[in-house]
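**Q** okay, here's the prediction I keep looking at, along with the sequence it came from:
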Amino acid sequence: MAPKTNARRFILNLGLILLVAVTLLPRPVSARALNETSLPDLNTFALAVQNGEANTLRGVYAENIFALPVLQQPTYNAAFVSRDPNSVTQFSLASQFGNVGLLAHNDLSGQYFFQLYQGERIQLVYGDGRIEYFRVTGIYRYQAESPFSTRSNLIDLDTREYLTAYDLFAKVYKGPRHITFQTCIANNGNSSWGRLFVIAEPEKSLPQLATQIQ
């Protein structure tokens, strides 16, 4: 495919990311607090969500933080994010790049993304019971200069670096296989003020962990 076509596709995809960000804005629906219920262990959770479909992602697990079923977006609706309070939605555009994008409203399951930390272990559970292991390796927070614009530049809140729409999409959804958790950041009364992205990479790709994995 020609480079110009790729560039146009990235801008379109980033526009959808920012459209997704708008759909992630909080609405008056209360989320289940983490301490209101005990989480199942990983094996119990895996048994509960599997459905026999080997290629379908069915759940995501982080010990003591969340155990959430994964829902799929309807065909041709990459901006859809479920309002189910105890689930995340798989971002279909990320799958086109071989990666896993997980979306949630920040007043629902997205609130748990803020509890993830560097080195946290993440497990993906597939329909046949297979489990894939990841570790959180990057947490990125951005302010959107124009929160409702699909072409807004974004400011990295840690480094103050400016990123274009193209740069952001490439950073969080391209590259070697990884998970990207995405939700909105509310600030100063503006519920669409910023974006949170948490990146987790496969354990086997991390040199410091590879020798520990059998």
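**A** Done, it's in. Nothing here was measured: the structure is a model prediction, and the numbers come from that model.
**Q** going forward, measure contacts between C-alpha atoms and count neighbours the same way
**A** OK.
**Q** and V60, how close does it get to A79?
**A** Distance from V60 to A79, counting by C-alpha to C-alpha, to the nearest Å: 20 Å.
**Q** now name the helix or strand holding A78.
**A** If you go by DSSP states H and E, A78 is not part of any helix or strand.
**Q** just give the number of residues close to the nearest residue to it once chain neighbours are set aside.
**A** In space, and not counting its chain neighbours, A78 is closest to S92: 6.1 Å by C-alpha to C-alpha, 6 or more residues apart in numbering. For S92, the neighbour count with other C-alpha atoms under 10 Å is 21.
**Q** let me see the contact set for L14.
**A** Shown in contact with L14 (C-alpha atoms under 8 Å, 6 or more residues apart in numbering): T150, A165, Y166, L168, F169.
**Q** do that again at 10 Å, thanks
**A** Contacts for L14 were tallied using C-alpha atoms under 10 Å, 6 or more residues apart in numbering; they are 8, 20, 93, 150-152, 164-170, 173.
**Q** nearest to Q123, of those?
**A** Y173 (18.6 Å; C-alpha to C-alpha).
**Q** gap between the nearest residue to the closest one once chain neighbours are set aside and L16?
**A** Using C-alpha to C-alpha, 6+ apart and skipping residues adjacent in sequence, the residue nearest Y173 is A94, 5.8 Å away. Applying C-alpha to C-alpha, the value for A94 to L16 is 11 Å.
**Q** intersection of neighbour lists for the two?
**A** A78.
**Q** give me the more crowded residue out of the two.
**A** More crowded of A94 and L16, by other C-alpha under 10 Å: A94, with 21 against 17.
**Q** hmm, back to that, which ones are touching the residue nearest to A78?
**A** Contacts of S92 by C-alpha under 10 Å, 6+ apart are 72-80, 99-102.
**Q** alongside the first one, take a look at this:
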Amino acid sequence: MASRIKNQIIFIALVSIFLRALVPTTPVLAKESENNVIPSMASFIESLKNGDASALRGIYVRGVMAYEIKQQPSGYPGYVSSEANTITQFRMANQFGNIGLLAHNYLAGADFSALNAGDIITLVYGDGHTQNFYVEEVLQYQATSPLSPYSNFIDLNTQEFLTAEGLFNKVYRGDFHVTLQTCIEKDGDL
């Protein structure tokens, strides 16, 4: 049971303001990747090695994604990398003993929607060791007041009502897990 808990993942895609409250919304154009081919896991791991066993360096999902992970700058909880093929590690999740990974939905976050329950996500560390997680659920929320940073949310699958704090606690606290977070495009709004 403990290994199952250690190998779980919650994927969350937020509509509208919850992520915007944490992330600057200045539009950035994505550069077209020169090589859209996903490398083998072995070559991906080799490309990320820097010798630091504690540094989270990459995320790999066979046939879906292979992205470098960059650390969020200290003191900037709303920072999300605007580089193509890059995911940002969310520092606040670390404070609760979990891993949070953020990406814009028009960049690397676009691939989050390709994840399905049962998929294996492999995190790669600087010394080359890996840690596997299984996708257990995909969550989608809509802000009730899209222009408010304190908006409440509605679970699009269950219609459950959550406060911003309640949603944060649901996806970033609890037993050890990984949360991938991006926005969902709606009516042309990224």
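**A** Everything's here; your move. Given the structure is predicted, the values throughout are model-derived calculations rather than measurements.
**Q** TM-score for these two?
**A** After superposition, the two chains reach a TM-score (TM-score structural alignment, normalised by the length of structure 2) of 0.85; 174 aligned residues with a C-alpha RMSD of 2.0 Å.
**Q** one step back: can you find the partner of the residue nearest to A78 of structure 1 in structure 2?
**A** Aligned counterpart of S92 of structure 1 in structure 2: R91 (TM-score structural alignment).
**Q** also D158 of structure 1?
**A** Using TM-score structural alignment, D158 of structure 1 pairs with N157 in structure 2.
**Q** contacting residues around the residue nearest to its match when sequence neighbours are not counted?
**A** In space, and not counting its chain neighbours, N157 of structure 2 is closest to Q140: 7.0 Å by C-alpha to C-alpha, 6+ apart. Neighbouring residues of Q140 of structure 2 by C-alpha under 10 Å, 6+ apart: 11-15, 153-158, 181-184.
**Q** what subset of these is buried?
**A** Neighbour-count burial (16 or more other C-alpha atoms under 10 Å) is assigned, among the contacts of Q140 of structure 2, to F11, I12, A13, L14, V15, F153, I154, D155, Q181, T182, C183, I184.
**Q** how about the first one, what does it touch?
**A** Read it as F11 of structure 2. 100-101, 112-113, 115-117, 135-140, 171, 178-182.
**Q** so which of those residues are in strands?
**A** Among the contacts of F11 of structure 2, DSSP state E puts 100-101, 135-140, 178-182 in strands.
**Q** burial count for Q72 of structure 1?
**A** 18.
**Q** my read: it touches L57, true?
**A** Yes: using C-alpha atoms under 10 Å, Q72 of structure 1 is in contact with L57, at 8.6 Å.
**Q** between the two, which contacts overlap?
**A** With C-alpha under 10 Å, 6+ apart as the test, Q72 of structure 1 and L57 both reach Q90.
**Q** tally of neighbours for V138 of structure 2?
**A** By other C-alpha under 10 Å, 18 other residues sit near V138 of structure 2.
**Q** separation between it and T122 of structure 2?
**A** V138 of structure 2 is 17 Å from T122 of structure 2, by C-alpha to C-alpha.
**Q** now do K31 of structure 2
**A** Counting by C-alpha to C-alpha, the gap from K31 of structure 2 to T122 of structure 2 is 25 Å.
**Q** could you do L107 of structure 2 as well?
**A** 20 Å.
**Q** now do T182 of structure 2
**A** Distance, T182 of structure 2 to T122 of structure 2, by C-alpha to C-alpha: 19 Å.
**Q** helices of structure 1, residue ranges please.
**A** Under the criterion DSSP state H, helices of structure 1 are mapped to 3-23, 42-49, 92-95, 165-173, 207-210.
**Q** and for the second one, what are the contacting residues?
**A** Contact partners of helix 42-49 of structure 1, identified using C-alpha under 10 Å, 6+ apart, comprise 39-40, 57-63, 67-70, 123-131.
**Q** quick check: PyMOL command selecting the buried ones in these.
**A** The PyMOL selection below is limited to those of the contacts of helix 42-49 of structure 1 classed as buried (16+ other C-alpha under 10 Å):
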select buried, resi 39+57+58+59+60+61+62+67+68+69+70+123+124+125+126+127+128+129+131
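**Q** in structure 1, which residue is closest to the centre?
**A** F181 (1.8 Å; C-alpha atoms, centre = their mean).
**Q** the match of D158 of structure 1 is in contact with L139, isn't it?
**A** Yes: counting by C-alpha under 10 Å, N157 of structure 2 does reach L139; the two are 7.5 Å apart.
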